[in-house]
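A.B. asks: Fold the stuff below for me.
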Amino acid sequence: MGKILAIDYGVKRIGLAVTDDMQMIAFGLTTVATAEIFTYLADYIPKENVETIVVGEPKQMNNTASESEVHIVPFLVKLAEKFPTVPIKRHDERFTSKMAFQTMLDSGLKKKQRKNKALIDEISATIILQSYLSIA
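C.D. replies: From the prediction side, this is the model:
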């Protein structure tokens, strides 16, 4: 059984999370500059036996696509071209940034650490992945 990789796409940064080999637990992996993501993934995916990619799907409260979806669609096309054998799934990511920030508060991180947007992106990817696992 391979791992599942989650992506929290952003114009500047992409948060990444991954499961264990049994696909039971989501772990924060890292945050990568968007411009460097395909170089990172080309190394990571084959080395870590990633069998599925889950990409956050931003939606508005009325269940329509968020404005940021226009940036994600071209990314998804390129992702599918670069990794044609890896299935790509979408998963609702509403409220993940707020949940990530709350997680940081609950864990006792100092104010300066909570301003780390890269950490918020990584935690958001982890929340997306854990949520995906709970319904998969």
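A.B. asks: contacts, neighbours, all on C-alpha from now
C.D. replies: Fine.
A.B. asks: Could I get the buried residue list for the helix ranked longest in the chain?
C.D. replies: Criterion DSSP state H: the longest helix present in the chain is helix 117-135. Residues of helix 117-135 classed as buried by neighbour count (16 or more other C-alpha atoms under 10 Å): 118-132.
A.B. asks: Could you do stretch 36-55 as well?
C.D. replies: Residues of stretch 36-55 classed as buried by neighbour count (16+ other C-alpha under 10 Å): Ile37, Phe38, Leu41, Ile45, Val50, Glu51, Thr52, Ile53, Val54, Val55.
A.B. asks: One more, so I can put them side by side:
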Amino acid sequence: MPDMGTSADGSEVRAKSKTLPERLLAFDFGTKRIGVAGGLALTGTGSPQEPISARDGIPDWAVIDALISDWRPVALLVGNPLNMDGTASEIGHRALKFARRLAARYPALPVYRQDERLTTRAARETLSDVHERRGGRLPSLDSTAACLIVASWFESPNWLRV
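C.D. replies: Alright, predicted model coming up:
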């Protein structure tokens, strides 16, 4: 809910808030695999996509091109892997480089970053629970983590663009 403020005449007014992008693609960066989730503002959740193979953090850009063509996102989101104390992690520098490459390659799409601390652990627990209940084929750990990044961004978006 937008913050309430007070106008010059003393009446309450709602502060304007940004509108969440209708669709976005989120990435959980890794040097061997990059998790991917499509996110919808309507549900505030992500749906796992096939992870993208990477060579030393460099993705198959043709796969990302195809995802963007299929999903037609309004924004892109990259997980920001911080240390538990909030400082930048080693992999975080590489994730930022990936986010900057996305921004340069797709200049019409804003690219945001979202704190992703503990998403891999939470994704592992989620997949374990789902496996116990349903069994069968599960989505990738990396793309499940990307789903959690989507959900946390829709809940508390970081509007700072890359």
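A.B. asks: Now the TM-score, please.
C.D. replies: Once the chains are laid over each other, their TM-score by TM-score structural alignment, normalised by the length of the first structure reads 0.85; 132 aligned residues with a C-alpha RMSD of 2.4 Å.
A.B. asks: now the helices for the first structure?
C.D. replies: Residue ranges of the helices in the first structure, as given by DSSP H, are 37-47, 69-82, 96-106, 111-114, 117-135.
A.B. asks: And those helices: which comes nearest Leu5 of the first structure?
C.D. replies: Among the helices of the first structure, helix 117-135 comes nearest to Leu5 of the first structure, with 7.7 Å by C-alpha to C-alpha.
A.B. asks: Hmm, Val55 and Pro87 of the first structure touching each other?
C.D. replies: No - Pro87 of the first structure is beyond contact range of Val55, at 10.7 Å (criterion: C-alpha atoms under 8 Å).
A.B. asks: Quick check: neighbours shared by these two?
C.D. replies: Residues touching both Pro87 of the first structure and Val55 (C-alpha atoms under 8 Å, 6 or more residues apart in numbering): none.
A.B. asks: helices or strands up against the longest strand anywhere in the second structure?
C.D. replies: Ordering each strand of the second structure by length in residues (DSSP state E) puts strand 45-55 first. Applying 3 or more C-alpha pairs under 8 Å, 6 or more residues apart in numbering; DSSP states H and E, one finds that strand 45-55 of the second structure contacts strand 33-40, helix 141-155.
A.B. asks: From the centroid of the second structure, which residue is nearest?
C.D. replies: In the second structure, the C-alpha nearest the mean C-alpha coordinate belongs to Ala26, at 3.5 Å (C-alpha atoms, centre = their mean).
A.B. asks: quick one on the thing from earlier: let me know which of the helices of the first structure is the nearest to Asn62 of the first structure.
C.D. replies: So among those, helix 69-82 is nearest, using C-alpha to C-alpha, at 14.8 Å.
A.B. asks: corresponding residue for Ala17 of the first structure in the second structure?
C.D. replies: Correspondence of Ala17 of the first structure to the second structure, assessed by TM-score structural alignment: Ala37.
A.B. asks: Now the equivalent of Ser131 of the first structure over in the second structure. Nearest residue, chain neighbours left out?
C.D. replies: The alignment partner of Ser131 of the first structure in the second structure, by TM-score structural alignment, is Ser152. Leaving aside its chain neighbours, Ser152 of the second structure sits nearest to Gln114 (7.8 Å; criterion: C-alpha to C-alpha, 6 or more residues apart in numbering).
A.B. asks: wouldn't the one you found be in contact with Leu82 here?
C.D. replies: No - the pair Gln114 of the second structure / Leu82 is not scored as a contact, 9.7 Å apart, by C-alpha under 8 Å.
A.B. asks: how much space is there between Leu77 of the second structure and Pro157 of the second structure?
C.D. replies: Distance of Leu77 of the second structure to Pro157 of the second structure, computed by C-alpha to C-alpha, to the nearest Å: 10 Å.
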